[in-house]
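Prediction below, plus the sequence it came from.
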Amino acid sequence: MTSVTPMERIWFIVNLIPHGSVLPYGIVADLAGLPGRARYVSRALKLAPDSLSLPWHRVINSQGKISFAKDSEPYRQQQELLRLEGITVNTGKISLSQYQWKPDLATLVMTLPF
């Protein structure tokens, strides 16, 4: 069995987030087997090779907000990408009750390579 790095675990989870859904950094960390490592998720996304084409814009903070500085280019880009997927974004906030991905954990465990 090939060893999977913590960053690769995060990339795998982020790639599973469905179109039209979001997931907070902390939940991504939990699902990747890295509880309490929300900031590491941010770092992993920053360092992800472009060739992975990760849906990074689907990862938001625990309050349901875009974490980039308001009106910065990354903020505008994330907001636009989310809206293109049909996600309502109001002043940088997304309704977690409406858009948070809630994967079936039994199915998820069977698909994980780690």
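Nice, I can see it.

going forward, measure contacts between C-alpha atoms and count neighbours the same way
Fine.

show me where the chain has helices.
6-16, 25-31, 38-47, 73-84, 96-99, 105-111 (DSSP state H).

Out of the ones you listed, which is closest to residue 64?
Among those, helix 96-99 comes nearest to residue 64, with 5.8 Å by Cα to Cα.

can you give me how far the closest one is from the chain middle?
The chain centre lies 14 Å from the centre of helix 96-99; the measure is Cα atoms, centre = their mean, to the nearest Å.

Residue 62 and residue 24 touch, don't they?
Yes - Residue 62 is within contact range of residue 24, at 5.2 Å (criterion: Cα atoms under 8 Å).

structure B:
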Amino acid sequence: MTDPIASQGTPHPTPAEIRRTALYLTLHQVPEGKVVSYGQLAAMAGLGRAARWVGRTLSQLPDGTTLPWHRVVAAGGIIRLPAGTVSGDEQRARLRAEGVTVSNNRIDMQRHGWRPIEHSG
């Protein structure tokens, strides 16, 4: 399966492709064991207050994507994908495998939230 970032290489990208590429490049930077909210990811990607657009776009990623979609949660650290669904269970399992504590469909953003300034070299 091709990576969504690599597939954005058209000679004259459309505004939609530019937005998706900004989103994907920003998401790719979220380190293992950290999470961001949809709104935070939109803002960091230069997309303003496009939290819902981010959620919709991530829901359309192809199977087998290398992007760490599981590191994106709702405001307040809430996991919106329902437990008992394939994607919801996969998100929880991936986060736990990275050392993220999930309790009552919630993640402690103080502990696991990504603040890029603290992680820059």
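Thanks, I have the structure now. Keep in mind it's a predicted model, so treat the numbers as computed, not measured.

Tell me how the two chains score on TM-score.
Overlay of the two chains. TM-score (TM-score structural alignment, normalised by the length of the first structure): 0.82; 106 aligned residues with a Cα RMSD of 2.2 Å.

coming back round to it: adding mean neighbour count and distance to residue 53 of the first structure as columns, could you present the helices of the first structure in a markdown table?
Shown next, in a markdown table, are the helices of the first structure (neighbours: other Cα atoms under 10 Å; distance: least, Cα to Cα, whole Å):
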| stretch | mean neighbour count | distance to residue 53 of the first structure |
| --- | --- | --- |
| helix 6-16 | 19 | 9 |
| helix 25-31 | 21 | 17 |
| helix 38-47 | 16 | 11 |
| helix 73-84 | 16 | 13 |
| helix 96-99 | 13 | 21 |
| helix 105-111 | 10 | 19 |
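
rewinding a little: higher neighbour count, residue 62 and residue 24 of the first structure?
residue 24 (21 against 15; other Cα atoms under 10 Å).

From residue 58 of the first structure, how far out is the more buried one?
Distance from residue 24 of the first structure to residue 58 of the first structure, counting by Cα to Cα, to the nearest Å: 8 Å.

repeat for residue 29 of the first structure
Residue 29 of the first structure sits 14 Å away from residue 58 of the first structure, going by Cα to Cα.

what's the answer for residue 13 of the first structure, then?
Distance, residue 13 of the first structure to residue 58 of the first structure, by Cα to Cα: 11 Å.
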